[in-house]
Every structure is written in C-alpha cells, then in structure tokens.
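Engineer: No sequence on hand, only this structure:
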C-alpha cells in the first residue's frame, strides 16, 4: 500500500456492546458485514447501491472522529435534527502516528444546513466568531451560488491540506466536468498530505489510482477494482449498448 499520512488507519466494530444486532443500524449490510476495515492512507472509497448503509457508516466514522453529524469542520456544533444513529458509539478508530491539522465532513444531504450555519455565524452581531467564516469558502455566501458551485467552493477553498476529509456523495450536484475537476482537486490535496474517505456513486470519482474501493451489497463488503464495480460495468454497458438497453427498459 502506498505511503500517505494515514491519519485514520482502520475502523473496527465492537460487537460486544450491541444489544440487538437485528435492529437499525446494525442490520444494514454495511454494518452487518463490518469487522475491521483497513483504510488506504490516501483515498478509500465506499460504494454500493442505495440502502446498503453507506451514509450511515460514513456518518458514524465522522462522528466518532469528532465531526458534527450534519457536516462541517470539527468546530461546527449546531444541530438541525438529532437523526444520527448510535453506530459511532460502537466503533473503534485506529489513528495513525501523524495528527491531522485540518478536516471536513461533507454530506450532500445536509450541506444546506452547513451553509445556513456559516451565514448565521457570520451575521452574529456580537462578532463572537471572529473573521468571516465564508472567507474560507471563497468569500461568497454558499446560498447565493448554485448547488454545484457551493459544493465545489468548499472543495476548492475550504480544504487546505494535511487533513482528513470524509465525503458522502460529493458528486450529487456536480456535472461530469466538475467531477473531473474534483478528482484533480483530490490529487492536489493528497499531494498536500491529505487523506480521503469517500462514499460515491460516480465512476469518475472512483477512478483515483492510488486508492482502495470497498463495494457493499446485500451479501456484505468486498474489496474491488474500479472495473469490477457495478457502477462502472452498468455505465459501460449503457454507453456501449444504449439502444439495446433502452429497448429493454421500455419494452411492454
């Protein structure tokens, strides 16, 4: 495995304290099959179909590390809805010898809440939060940008390097061209001693060469190459056999 900062080396599920493994979130394939997950020191991907528990697992890793369940930096402590699971209480994180100086938990579904919190803190009349936080995101309110622009503003401006970045479906509002730009940005940050854990459906984002891909299914979790993922094979099949696939989809 290639050398890298390896701020987070592995994740272990502590099953001894789980009272009922058949209840949420422990019945999810991502959790049910989890024993000890070895992370790549640079980029680790968690992929799979909807409902396998990717977001639940990503949230638990982030919360166990110290991030806000709804996203943001370690310093964000707002709460819009207490909806996160108890999974983080049952995880043991093996930290590396190097300490991350930066970090961010990005989750597409609650990024609006992060943007609102930044505006709230910057509009505080008592100036309790110091210089404008939005300056670290490009200087323009994230609510005044399109979803794609505001997503990429965080990736481009807020992520500074020497950090652990946990990203849950960062491609949600990004065009294919922006996804390629995101892949380039990941490489820039890896060169600045950063580590990524990414849950994604995008074969483009999965293409970073120095990485590990874990694919989830109802049968559990397995390590795969990009070309073995269901996302890649389905997209390739559609591009190469579009007419036949459409005819099958629309057949009465």
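Structural biologist: Arrived safely. All of these numbers come straight from a predicted model, not from anything done at the bench.
Engineer: use CA for all of it now, contacts and neighbours both
Structural biologist: Fine.
Engineer: and the spatially closest residue to residue 100 that is not a sequence neighbour, how far is that from residue 241?
Structural biologist: Among residues not flanking residue 100 along the chain, residue 163 sits closest, at 4.9 Å (CA to CA, 6 or more residues apart in numbering). Computed as CA to CA, to the nearest Å, the residue 163 to residue 241 distance reads 42 Å.
Engineer: now do residue 16
Structural biologist: Distance, residue 16 to residue 241, using CA to CA: 49 Å.
Engineer: what does residue 51 give?
Structural biologist: Taking CA to CA, one finds residue 51 at 28 Å from residue 241.
Engineer: Look at these two and report which has more neighbours.
Structural biologist: A direct count of neighbours by other CA atoms under 10 Å for residue 51 and residue 241 places residue 51 higher, at 14 against 11.
Engineer: Which secondary structure element is home to that one?
Structural biologist: Using DSSP states H and E, residue 51 maps to neither a helix nor a strand.
Engineer: That one: what's its closest spatial neighbour, skipping adjacent residues?
Structural biologist: Residue 51 sits nearest to residue 28 (CA to CA, 6+ apart), 7.8 Å away.
Engineer: cool, and residue 172?
Structural biologist: Among residues not flanking residue 172 along the chain, residue 108 sits closest, at 6.5 Å (CA to CA, 6+ apart).
Engineer: Name the residues of stretch 135-155 that are buried.
Structural biologist: By neighbour count on 16 or more other CA atoms under 10 Å, the buried set for stretch 135-155 is 136-138, 141-142, 147, 149-155.
Engineer: Among those, which are located in helices?
Structural biologist: 147, 149, 150, 151, 152, 153 (DSSP state H).
Engineer: Show me how far stretch 18-33 is from its chain's centre.
Structural biologist: 21 Å (CA atoms, centre = their mean, to the nearest Å).
Engineer: try this one side by side with the last:
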C-alpha cells in the first residue's frame, strides 16, 4: 500500500458552481481513505470518478493524457481541473506507476512509437499500433506493469473482451500478491468489480461511499438482464 488518503482542499475553492466543484460527489468530499491494494471507482457517467482519478494522476505527476512521469506529449483537453485542489498522503511516497486513460490511449501509443529506442521491450516486443486494441492493452499490462508502483486505470475494460477481462484480473492478482502494486480503477465492468477483496467506492447519490459488489448497479442490472432478458428488452423497447 502506498497512497493512503486523498484530501480535498475545500478552502481553496472559490466557486462551487464551477466545474469540477459542481459535481456533487466532489463538492461533498472532505477526505477519502484508501486502505486496499485494489480500489474501484464506480458510478454513472458524470458522477466524478474519472475526474478524481485524473486529479490523482496529476498529483502523481503522471501525464494526464496517459502514461508515467517519463511520457511527455500533449493531447487537447487532457489536463486536470481538480489536481490543484487535492492533497495525497503516502506511506511510503513512490514515483513509479502509470495512468491509463482509455479514451486517449491511441495518442499514448503514437508517442511511444516516436520515442521508444528499446524495440518496444516494455510493450511485448512490437509497436502497440501493430496489435489489436485489446492486445495492446494486455501487452501494456503484462510487460509495462511491474512491482512497487501505483496504477491508475480509467475504464481499462474499454478494449477488453469478457475473456480478456478475466485475464486482466489474473494480472492484477499477480502484481498485488508478488509485485507490491496498488491499483485504483474507474470502471463500468461487473467482471472487474468482482475481483475478490477489492474496495468499491460509489460516486452516485452525490457522495463517495463504499458499497458491496452486489449493491452496485453494474451487478444488479447485469444479473437482472441475464436472468430476464426477454422481459427486460420488452419493457425498455416497447414502452
């Protein structure tokens, strides 16, 4: 465990009507304790989970378009509006890690193509552009992710099939058990959320609160759909 607490510097905010302070889960935040090697952020679109994850990446000095401290490139609208308003508490402080931002991953891959001089050693031995979207994500996880680091992942399931999401769960397990790694993951995937023993923090209902797996909409809606598919589709398509 490395990152222990996230504190919102409320006294520095001038106007809570402005984004991102207008997001209820952010405006109601005081501090957030992290006490698990694997923590999930869940919530509806716009609930603030990616905004907070991006701010953490900014305070870690990772590239907020995706990457680590060593990846310098620019992507439009990839900055963090919240980064200057949080404080991170560490034990111990680390600088190794990576921020995966699924929506700008293409730009990260192009950056690596331009600067890599090692024959893509950290990415499976060939350009990530020469691999499928899902293959490139797994190559990153398998080859780039190593011990004593914090990994901040925003919707890593975006490129992964259900089978490869299960493979990713094994990667998380191996890294946290033997590699001394910490993960904070914003996700909509009921498969990833099923990782045993993880902490799940919901950003819904205007606050950030820990919930059980079975309490998440991701689990409940998916379960109901699979058990009552015909009725579910009839209800939403014929109303």
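Structural biologist: Received it, and whenever you're ready, just let me know what you need. Small disclaimer: the values here were computed from a predicted structure and weren't measured.
Engineer: What residue in the second structure is paired with the residue nearest to residue 100 of the first structure?
Structural biologist: Under the alignment by TM-score structural alignment, residue 163 of the first structure pairs with residue 149 in the second structure.
Engineer: Against residue 175 of the second structure, how distant is that match?
Structural biologist: Counting by CA to CA - residue 149 of the second structure and residue 175 of the second structure are separated by 10 Å.
Engineer: How about residue 99 of the second structure?
Structural biologist: Residue 99 of the second structure is 16 Å from residue 175 of the second structure, where distance means CA to CA.
Engineer: cool, and residue 64 of the second structure?
Structural biologist: Spatial separation of residue 64 of the second structure from residue 175 of the second structure under the definition CA to CA is 23 Å.
Engineer: Looking only at neighbour counts, state which of the two leads.
Structural biologist: residue 64 (30 against 21).
Engineer: Spatially nearest residue to the corresponding residue of the first structure for the more buried one, not counting backbone neighbours?
Structural biologist: In the first structure, the residue paired with residue 64 of the second structure is residue 69, using TM-score structural alignment. Closest residue to residue 69 of the first structure apart from its sequence neighbours, by CA to CA, 6+ apart: residue 63 at 5.8 Å.
Engineer: ok so the one you found is a helix residue?
Structural biologist: Yes: looking at residue 63 of the first structure with DSSP: H, G, I helix; E, B strand; the rest coil, it is inside a helix.
Engineer: Just give me the longest helix of the second structure.
Structural biologist: Per DSSP H, the second structure has its longest helix at helix 162-178.
Engineer: Return the set of buried residues in it.
Structural biologist: Buried residues in helix 162-178 of the second structure, counting neighbours by 16+ other CA under 10 Å, are found at 164, 165, 166, 168, 169, 171, 172, 173, 175, 176.
Engineer: what's downstream of that helix, the next helix or strand?
Structural biologist: Counting by DSSP H and E, what follows helix 162-178 of the second structure is strand 181-186.
Engineer: Okay, strands next: where are they in the second structure?
Structural biologist: With strands called from DSSP state E, the second structure shows them at 3-8, 31-33, 38-42, 86-90, 97-101, 149-154, 181-186, 199-202, 209-211.
Engineer: Tell me roughly how far the fifth one lies from the first structure on average.
Structural biologist: Averaged over the aligned pairs, strand 97-101 of the second structure sits 0.7 Å from the first structure after superposition, using mean CA distance after the TM-score superposition for the first structure.
Engineer: In the first structure, which residue range corresponds to that strand?
Structural biologist: Using TM-score structural alignment, strand 97-101 of the second structure lines up with residues 103-107 of the first structure.
Engineer: now swap in the second one and tell me
Structural biologist: Aligned using TM-score structural alignment, strand 31-33 of the second structure spans residues 36-38 in the first structure.
Engineer: Now the matching stretch on the second structure. Mean distance?
Structural biologist: Stretch 36-38 of the first structure sits 0.8 Å off on average (mean CA distance after the TM-score superposition for the first structure).
Engineer: Residues contacting that stretch, please?
Structural biologist: Defining contact as CA atoms under 8 Å, 6 or more residues apart in numbering, one finds that stretch 36-38 of the first structure is touched by 9, 10, 11, 12, 13.
Engineer: Now render these as TSV, adding distance to residue 216 of the first structure.
Structural biologist: Converted to TSV, these look like this (distance: CA to CA, whole Å):
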residue	distance to residue 216 of the first structure
9	20
10	17
11	16
12	17
13	16
